[in-house]
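**Student:** Predicted model follows, preceded by the sequence.
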Amino acid sequence: MDTGAPQDELVLRALVVDDEVSLAGVVANYLKHDMFEVQLAHDGHRALELAREFDPDVVVLDIGLPGIDGIEVCRRLRIFSDAYVVMLTARDSEIDTVVGLSVGADDYVTKPFSPRELVARVRAMLRRPRRSPPTPNDSATRSKPRQVGPLVIDIDSREVTLDGAPIMLTRTEFDVLALLSTRPGVVMSRQQILESVWGGAWVGADNIVDVHIGHLRRKLGDSTSTPRFVTTVRGVGYRMGSG
């Protein structure tokens, strides 16, 4: 629906998905207070329907949903949407985190949580730039694709190829890779990566960087023992380039 407002004044849209109706309502109220337009869903099927109809900027998604669980919802969501996804989990276990992020989630929050903190993390994510592929008229201003051996990173189109074959990365995975590729051979600490990719307002644990690096390596077929693209510098952080 056309609100008549300028593009930069349009209200951001959030979809909250949780079968705990009261909790979903609390989160929705906090988001509305922060000037979001909010829709609610309490099961996976309805979540996917609303995601297509509502086209949210961010989805707050519980893992333990009836019917289609949050992991599968996120997997299907990524087929047609690039909305930021924050997974909610009642279990403080690494496997939930790894599986959730591996299907395209950008962040995770363990229950119980502070709705105020959740909104702050959502805002921090939304401050990250969302680049669009350049139009043909922009060809003169396109930046040169970055190359590390057979790996090519096109910043403008947000595309990555390895040996000429496309590599499908989530938005966050691409942002981490793009950041490391800005200064090949230079070590970046986890804190530097957090501040650049997740934003200065990030309040979660820094191991989220390690999780996304792990996903990148798997998709790039990179080895931790003999890396070609992303090297761990023990006790410091990561750098682009072989070990």
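**Tutor:** Yep, it's here. Numbers count the residues shown, from 1 in each chain.
**Student:** C-alpha from now on. contacts and neighbour counts both.
**Tutor:** Will do.
**Student:** Could you pull up the residues touching the most centrally placed residue in the chain?
**Tutor:** The chain has residue 106 as the residue nearest its centroid, 2.9 Å off, counting by C-alpha atoms, centre = their mean. Contacts for residue 106 (C-alpha atoms under 8 Å, 6 or more residues apart in numbering) come out as 84-87, 172.
**Student:** same question, residue 32
**Tutor:** Taking C-alpha under 8 Å, 6+ apart as the test, what residue 32 contacts is residue 38.
**Student:** does it count as helix, strand or coil?
**Tutor:** helix (DSSP: H, G, I helix; E, B strand; the rest coil).
**Student:** Name the SS class of residue 209, please.
**Tutor:** Applying three-state DSSP: residue 209 is helix.
**Student:** Need the nearest residue in space to it, chain neighbours excluded.
**Tutor:** By the measure of C-alpha to C-alpha, 6 or more residues apart in numbering, the closest residue to residue 209 outside its immediate chain neighbours is residue 190, 6.4 Å from it.
**Student:** Please report how far the one you found lies from residue 146.
**Tutor:** Per C-alpha to C-alpha, to the nearest Å, residue 190 is found 22 Å from residue 146.
**Student:** Show me the contacts of residue 106 that map onto strands.
**Tutor:** 84-87 (DSSP state E).
**Student:** Report the buried residues of the helix or strand where residue 192 lies.
**Tutor:** Per DSSP states H and E, residue 192 falls inside helix 190-193. For helix 190-193, the neighbour count (16 or more other C-alpha atoms under 10 Å) marks 190, 193 as buried.
**Student:** then this one, side by side with the first:
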Amino acid sequence: MDEILLVDDESGLLEILQITLNKEGFTNIHTASTGLQAIELVKKYSFDLIILDIMLPDIDGLEVCRQMRLESNALILFLTAKDEDTDKIIGLTVGGDDYITKPFNPLEIVARVKAHLRRQKRASSSLRRETPLTIWKLSENVRVIKESGQIIVNKKEIDCPAKEFELLIFLCEHPNRIFSVRQLYQYVWGELSLGDDKTIAVHISRLRKKIEYDPKNPTILINSRGLGYKLLLSDNGGEH
């Protein structure tokens, strides 16, 4: 059963979201009205998805996300004010997977939650069925192991949030092919996600910091201006 955490200081909004999610069959729902409460809950429970408001009374939601990422790779969906583009970008940079703009229809939240969890389950199911391990050699010092969810850089494992890793796996499975932002949303985020260049760009930037020798001059994750992104992989880059 999916474990969901709702974090917002508006008690009425928390109640509406909880009731709406309950009606759709989500019963393992925890709530927090402050950042400190949310961080303590993440240390205590293994959440599948977290809905996190950026504006909290004690700790900024962005800092809460940073601290959550030390404990959890759960999907994190930010709640942001309508025109706060800067918060959206920073939220993705610190480890968020997607964002939802206020005001919103609670049914939109439910649809987004279902889409993200459905894709995550499909990915997990696929990983359990596939043997032996699928390993990509992205460079002399970088390996990606699909089934174990690992990125190995210089023989050390690098932490990677779920959505970020899912994007990397998709590009590894389709090497040397350019994908537009719209296509990456469709294949990795799902049809209900926002078609915004910033989300893809920030996730690519985060991946580059993990796998590129020089993130400012990438040789693995390439941006073909006006076309999209591709992952460069030599013919012998995939190991099985």
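**Tutor:** That came through fine. Bear in mind the structure is a predicted one, so any value in this text is a computation, not a measurement.
**Student:** Just give the TM-score of the two.
**Tutor:** Aligned and superposed, the two chains score 0.84 in TM-score terms (TM-score structural alignment, normalised by the length of the second structure); 227 aligned residues with a C-alpha RMSD of 2.5 Å.
**Student:** related to what we said a few turns ago, the helix holding residue 192 of the first structure vs the second structure, mean deviation?
**Tutor:** Superposed on the second structure, helix 190-193 of the first structure shows a mean distance of 2.1 Å to its aligned residues (mean C-alpha distance after the TM-score superposition for the first structure).
**Student:** Give the aligned range of that helix in the second structure.
**Tutor:** Under TM-score structural alignment, the match for helix 190-193 of the first structure in the second structure covers residues 181-184.
**Student:** mind listing the helices in the first structure by residue range?
**Tutor:** Per DSSP state H, the first structure carries helices over the ranges 21-33, 44-54, 70-80, 94-102, 115-126, 171-181, 190-193, 207-220.
**Student:** now those as TSV including distance to residue 241 of the first structure?
**Tutor:** As requested, these are exported to TSV (distance: least, C-alpha to C-alpha, whole Å):
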stretch	distance to residue 241 of the first structure
helix 21-33	41
helix 44-54	38
helix 70-80	29
helix 94-102	23
helix 115-126	27
helix 171-181	9
helix 190-193	16
helix 207-220	12
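**Student:** Single out the most deeply packed of these.
**Tutor:** helix 171-181 (a mean of 20; mean count of other C-alpha atoms under 10 Å).
**Student:** what angle do that one and helix 94-102 make?
**Tutor:** Computed by axes from the mean of the first three to the mean of the last three C-alpha atoms, to 10 degrees, the angle separating helix 171-181 of the first structure from helix 94-102 equals 80 degrees.
**Student:** In the second structure, point out the residues matching helix 171-181 of the first structure.
**Tutor:** Going by TM-score structural alignment, helix 171-181 of the first structure sits over residues 162-172 in the second structure.
**Student:** and the contacts of residue 106 of the first structure, which two are the farthest apart?
**Tutor:** 87 and 172 (14.2 Å; C-alpha to C-alpha).
**Student:** mean shift between the match of helix 171-181 of the first structure and the first structure?
**Tutor:** Looks like 1.0 Å for stretch 162-172 of the second structure (mean C-alpha distance after the TM-score superposition for the first structure).
**Student:** so how far is that stretch from its chain's centroid?
**Tutor:** The chain centroid and the centroid of stretch 162-172 of the second structure are separated by 9 Å, computed with C-alpha atoms, centre = their mean, to the nearest Å.
**Student:** what's it in contact with?
**Tutor:** Contacts of stretch 162-172 of the second structure (C-alpha under 8 Å, 6+ apart): 73-75, 97, 136, 146, 149, 184, 188-189, 203, 206-207, 230-231, 233.
**Student:** What is the nearest of these to residue 156 of the second structure?
**Tutor:** Checking the contacts of stretch 162-172 of the second structure against residue 156 of the second structure with C-alpha to C-alpha, the nearest one is residue 149 at 13.4 Å.
**Student:** which one is that closest one nearest to, not counting chain neighbours?
**Tutor:** Nearest one to residue 149 of the second structure, counting by C-alpha to C-alpha, 6+ apart, is residue 165 at 7.4 Å.
**Student:** Then residue 31 of the second structure?
**Tutor:** residue 6 (4.7 Å).
**Student:** do the same with residue 220 of the second structure
**Tutor:** residue 232 (5.0 Å).
**Student:** Hmm, the one you found is touching residue 219, no?
**Tutor:** Yes: counting by C-alpha atoms under 8 Å, residue 219 is a contact partner of residue 232 of the second structure at 7.3 Å.
**Student:** ok now do residue 63 of the first structure, which residues does it touch?
**Tutor:** 69-71, 87-89, 100.
**Student:** Please read the previous query as pertaining to residue 167 of the first structure.
**Tutor:** 159-161, 219-220.
**Student:** Of those residues, which are reproduced in the second structure?
**Tutor:** With the contact criterion set to both residues aligned by TM-score structural alignment, their matches' C-alpha atoms under 8 Å, these that also touch in the second structure are 159-161, 219.
**Student:** Farthest-apart pair in the contacts of stretch 162-172 of the second structure, please.
**Tutor:** The two members of the contacts of stretch 162-172 of the second structure with the most space between them (C-alpha to C-alpha) are 74 and 233, at 28.8 Å.
**Student:** and residue 68 of the second structure, what pairs with it in the first structure?
**Tutor:** Per TM-score structural alignment, residue 68 of the second structure is aligned with residue 77.
**Student:** roughly how far apart are its match and residue 31 of the first structure?
**Tutor:** The value you get for residue 77 of the first structure to residue 31 of the first structure, if C-alpha to C-alpha is used, is 21 Å.
**Student:** same check, this time on residue 166 of the first structure
**Tutor:** 37 Å.
**Student:** Likewise for residue 37 of the first structure?
**Tutor:** 8 Å.
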